[in-house]
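**Q** Predicted coordinates and the sequence they were generated for:
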Amino acid sequence: MRARIKTYAVLARRVFSDGIWQQRKWSIPVVGLSIWGLVAQFSALGVAAHYVGRVQSGATLVPGVQGLDALSPVGIGLSVFMILGLLASGALAEFLAKVLSVKVRRGYAEYCIRRVLRALERAYDVSQVKKLDFGNRNDADRLLYRSIKGYATTNGRVVYVFLGAVLPGLMLSVGGVILFALDPVVTMALTVVGAVSVKFQGQTSMKAAKINEVWERSEAGAAKAYRNAVKARGSRSATEGDSRSTYSDPLKSPEVVRNLNSRDDRLKVIAESSLISGITLIAAVTVLFVSLAYRVGGGTVEWGMVILYFLVLQRTFSGLKGLMAAITNINRFYSQVSRYYKIVDTLEGQQSLQP
C-alpha cells in the first residue's frame, strides 16, 4: 500500500509539472477563478448570517449607521442584493473555470500527441517499445498508435479532473476551518467521521485502479475473441461443429467475460464511492443534530448559529465528496497515464514510471 501511494505521488507530481504547469497560461486563471468562486459562496453565507444576527438582536444592519434597520425595505433589499450578487459571481467564476479547464485538457492532449511524434523523429530504434510489459502481446506500431489516439487523450482528461478537484479541495479546507471556528467540539467529532470515510474512500480508489488494470489487460484478448467469432460466422466452409465452437459465441470467452465484468466494475466502484459519501453524510448529520439540539435546548447555542453551521457543513461535505470523486476518477485512468509516460520515456531514453 505504501509503495503504491508513493508511485501515485510520483505520477501526481509529473502530471502537475508536465501538464498543469505546462498549460499554466490557462491553468493559473482556473485556480484563481476557483478561489473566487469559493470566496463568493462563503461570503454569501457570511452576509446571510450577519443579517439573521442583526434581525435577532434588533440592531441596525450596519454598525454605526442609524436608520438602516435590518427589517426595513432598504435593509432587506441591500442584503438580498449582496447575497444574490455574491452567489451569481461565484457561479460565473465556476463556469469560467470549467470552460478554461477544457482548454487545458485540449492543450495538454495535443502536447502529448506532439511529444510522441517528436520523440519518434529522434528515435532510431522503436523496437524497445515492444519490450514494455503491459501484460499482453505488444506491437510497437499498435502501442505508439494507442499512445497518440488513446493515452494522450486520457492524459488531458486526467489534467481536467486535477483542475476540477481544486475547488472541492479548497471548499473542504476553508469549510473545515470555519466549522472549527464555529464549534470546535462538534467539528472534532465530525473530523473523526470524515477520517473513517477517507479511509474507505481510499480503499475504493485503490480498487478502481486495479479494476482499470484488469480492463486494460483484457482488451486485446476480448478483441481477438470478437474477431474470431466474426471470422467463424462469415466463413462459408465452417461446419456446424465449427459454428458452435467457442469462437461462435464470444460471450463465453474468458477474456470477453473478464472484459465485460471489469467494465461493470468500473461503474460499480463509482456507485460505491457515492454510497460511502452518503453514509458519511448520514453519520455527520446525526452527530451534528444530537449535539447541537441538546445544546440549543440548554440555551447555550442559538438556532441561527445552528443554521449557519448546517450551511457551511453542506458546502464542506460537497467539497469532500467532489474531492473523493476526483481521486476515484484519476485512479480509473492511472494505468493509461503511466503507460503513456513509460512509452515516451522509452523513446526519449529517460527513467520510466512503473505501471
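**A** Structure's in. What do you need?
**Q** switch to C-alpha atoms for all contacts and neighbour counts from now on
**A** Noted.
**Q** Give me the helices and strands touching the strand or helix carrying residue 205, please.
**A** Assigned by DSSP states H and E, residue 205 belongs to helix 184-234. Helices and strands touching helix 184-234, by 3 or more Cα pairs under 8 Å, 6 or more residues apart in numbering; DSSP states H and E, are helix 166-182, helix 240-243, helix 254-297, helix 303-332, helix 334-348.
**Q** let's bring in a second one:
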Amino acid sequence: MIQIYNNFKARLEKFSGTFVRYVAIIKLITTDSIWRFKKESFVILTTSFLGVFFQIWTIGLAIYYARVLEKGENIRLFSHMFQIRTSISFLVVCGIGVLLSLLISAWLIYFSRTRSLALRRRYEEFCARRVLSLFGSSSMIWSPSGRSFSDSNIIFRLARIDSKNIGRVMWMLLDTIIPGVTLLAAIGVLFYSNAPLTFLMLVLFGISSIFQYKISVMGAKNSTLREKYARGASTEYQRIILRQKGISIPLPENESWFGKKVFMSGHIKRFFDAQLGRLKAIENSQLVSNILFAATMFVILLTLGSSIILRGEGWGNLIVYLVALRFGLVNMKQISKKVTGINRFYPQIKRYFQFVENTTTPPAINGDRVNDYCITTSTNTIDGSLASFKISKGCKVGLISSVELNRYTLAFIIDCLLGHSRRAVNNALSSIWFMTSRYEHIQGTFRESLGLPGNYEWQDLCKEVEEIETGLLDKLTAQLPNNLDEQVPPDKWNTIDKDLKYSIALLNALRSNKQWVVIEENALRSFSDNVLKFFMSRLSDRITMIISYSNVANLERYREDVITVMSKSEVIGMGSVKWFMENQQKIKDIVGKVPVKEAKRGVVDIDSDDEFEDEDI
C-alpha cells in the first residue's frame, strides 16, 4: 500500500513539475508575442470575436424564425405587421438579414485571419532578428546542454527554423483565444439550462483531458526524437547514395541490404517512427475529442430525452442545450487540437528562449573593476609548468589552443583561463575586443564598419595609417575609397591586402576602451616588423592575448610574458617561451596537432527547412 502511495506521489510530482514548466513556457511566449504586439492582437481578436458573434446571431435568427413559424404568431416590424406563415416579405427580410450577417461574418473572419498571418510573419522576423542581433552583439553565446560552445548550425536553426516555429505557435495561440471564450460562454449557457447535467459533462471533459495531456507529452517527446535522429538519417541517406555510386551489381539483384539494413533499422527508421508519432499526436487528440463527443451526446439524449418523454414537454430546452453543447464541443475540439499542436513545438520554444535569456554580455563594472587577473593550471602534466601567473595592464599572453577563436568560443576560452573566478570572467567579457584572421566588416558605409565618429575624416585615417608605415598609406589610397561615407562591398573588402585590413582592424581596437585585446596569431604574420612594433607599443596599456594553434614558429616574435597551453576545457601548463620549446613535443602529444575548429555542415538535416505545413497544425 505504501509502495502504491509513493508511486502515485512520484507521478503526481512529475506531472506537477511538467505542467508548471509547460505553463511557464506558454506564459513566456504569450507575453513575448501577443502582449508585445497587443494593439495588433486586440484588433485580430476583436474582429474574430465579431465574426463568430455574427455567425451565432445568424443561427439565433434562424431558430427564432423557426419558433415563431411554429407558433403561427404575427410580428410587427417597423410599423408593419407580418403574418409569419403566409408572408413572403418577412421571409425575404429574414433572408436578407441572414445574408448580411453571414457576409459581415465572412469579411470579419477573413480580415482577422489575414491580419493574424501578417502578425505571425512580423513576429517570426522579429524572432530571427533578435537571434542574429544577440549573437552579433554578445560575448557569451548560449550553447545546448552537453556542448562547450555553440556553432553556426545552432544559430541557423534558431534564426531560421525555431523562429518560424515560434511564429506558428503565436498564430496558434491567437487562434485559440476566441474558441476558448466561446467555450466558456457555451459552458455558462449549459449551466443555466441544466446545471447537474453540465457538471457531469465537465467530469467527462476532465477525464478526456488526462488522455489529451498524455498525447501532448508524447507529441513533444517525438518532436525531440525527430530532431535527435535527423542528422543521423541524413548521413545514412548520403551513405546509401555513395554506396550505390560504386556498386556494379544492379539493385534488384542486390536488394537485401537495401530493404532490411537501411530502412528497417538505424537512424532512418527511428526518424520516420518519430515523425509518424509527432504527426499522429493531432489525430490521437481528435480521436479523444470525438469519443468525448459521442459519450456526451449519449448521456444527453438518455437523460434529457427520457425526462422530456416522461413530462411531455421541454423539447425547446433540449434544442437550446444541444446548440450550446455543439458550440462547446466544437470549440473544445479545436482547442485540444491547437494545444496538442503547440506542445509538439515545446522543445523548439524552450531552446529558443534559453538562447534569448542566456546569450548576453556581462555588464561593465565601473566602480569595482578588476585590474589584475590570475591564470591557474588545472593539472601538473608538464614538467616545469607554473602553477599560476598574474596578468595585468601591459601583459602579453600567448595562448596555445585547440579551440579556434570566434564569437562562439570567446566566452569558453576566457572561462577556461579565468573560470576559477566568475567575477574575473564577467569583467573580462564585459571589456574585450577580438580579431580573427577572417576579419569581417558590416555591410554599411566605411565609417560605420570602423565605428568612426562623425567628425572623423578621410585625412585623419590617412595620418593614422601613415604613422604605422608609409607603405600602408599607398595601399590604403589605392585599394579603398577616399570617402568614409561610401559603402565598401564585401568582395572588395576581401581582396585588399591582409596587412592593411588587419591594421585598420587594430586601429579600431586602439580607439576602443576595451581592457582585453584578443588576436589570432595567424593574422599578425602579414605584418612587417615595423607594423608589429607599432601595434605592440600602442597596446602596452591593454591585456593582449595572442592565440596560436598548430603553427608556433613565431612565438618569440611577439615577446609574450607567458605562454599558456589549453587543452579541451582547461589550462594544462604555463611558462616562458623557452619552457614551451623544451616541452613542445609533449604538449603536441597532449593537445594534438590539429585545432578543433567549428564543425562544417557536411550533410543537410532532413528537417533543416519547413517540415510541417500549416494544415498539419
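**A** Good, I have the coordinates. Fair warning: this is a prediction, and the values are worked out from it, not measured in the lab.
**Q** so the helix holding residue 205 of the first structure corresponds to what in the second structure?
**A** The counterpart of helix 184-234 of the first structure in the second structure, using TM-score structural alignment, spans residues 195-245.
**Q** once aligned to the first structure, how far is the matching stretch on average?
**A** Superposed on the first structure, stretch 195-245 of the second structure shows a mean distance to its aligned partners of 2.0 Å (mean Cα distance after the TM-score superposition for the first structure).
**Q** What ranges does the second structure have for its strands?
**A** Remark: strands assigned in the second structure by DSSP state E are 74-77, 80-83, 373-376, 388-391, 396-400, 432-435, 516-520, 543-548, 562-567, 570-575.
**Q** burial of residue 171 of the first structure, as a residue count?
**A** If you count neighbours by other Cα atoms under 10 Å, residue 171 of the first structure ends up with 28.
**Q** Pretty sure residue 323 is one of the things it touches, is it not?
**A** No - the pair residue 171 of the first structure / residue 323 is not scored as a contact, 9.5 Å apart, by Cα atoms under 8 Å.
**Q** Spatially central residue for the second structure, please.
**A** With distances taken as Cα atoms, centre = their mean, the residue of the second structure nearest its centroid is residue 352 (2.9 Å).
**Q** Looking at the helices and strands packed on helix 184-234 of the first structure, which is nearest to residue 56 of the first structure?
**A** In terms of Cα to Cα, the element of these nearest to residue 56 of the first structure is helix 303-332, at 8.7 Å.
**Q** Which part of the second structure matches the closest one?
**A** Counting by TM-score structural alignment, helix 303-332 of the first structure lines up with residues 315-344 of the second structure.
**Q** chain center to the matching stretch, what's the gap?
**A** Mean C-alpha position of stretch 315-344 of the second structure versus that of the full chain (Cα atoms, centre = their mean, to the nearest Å) differs by 32 Å.
**Q** May I see the buried residues of that stretch?
**A** The neighbour-count check on stretch 315-344 of the second structure (16 or more other Cα atoms under 10 Å) flags 318, 320-344 as buried.
**Q** cool, stretch 168-175 of the first structure as well?
**A** Going by neighbour count (16+ other Cα under 10 Å), the buried part of stretch 168-175 of the first structure is 168-172, 174-175.
**Q** any idea how far residue 240 of the second structure is from residue 63 of the second structure?
**A** Residue 63 of the second structure sits 64 Å away from residue 240 of the second structure, going by Cα to Cα, to the nearest Å.
**Q** oh sorry, the question was meant for residue 566 of the second structure
**A** For residue 566 of the second structure, the distance to residue 240 of the second structure equals 39 Å [Cα to Cα].
**Q** Compare neighbour counts for those two and give me the winner.
**A** Higher neighbour count among residue 566 of the second structure and residue 240: residue 566, with 24 against 13, using other Cα under 10 Å.
**Q** Check the alignment and tell me where the more buried one lands in the first structure.
**A** Alignment note: residue 566 of the second structure maps to a gap in the first structure; criterion TM-score structural alignment.
**Q** Surely residue 566 of the second structure and residue 587 touch.
**A** No - counting by Cα under 8 Å, residue 566 of the second structure does not reach residue 587; the two are 9.6 Å apart.
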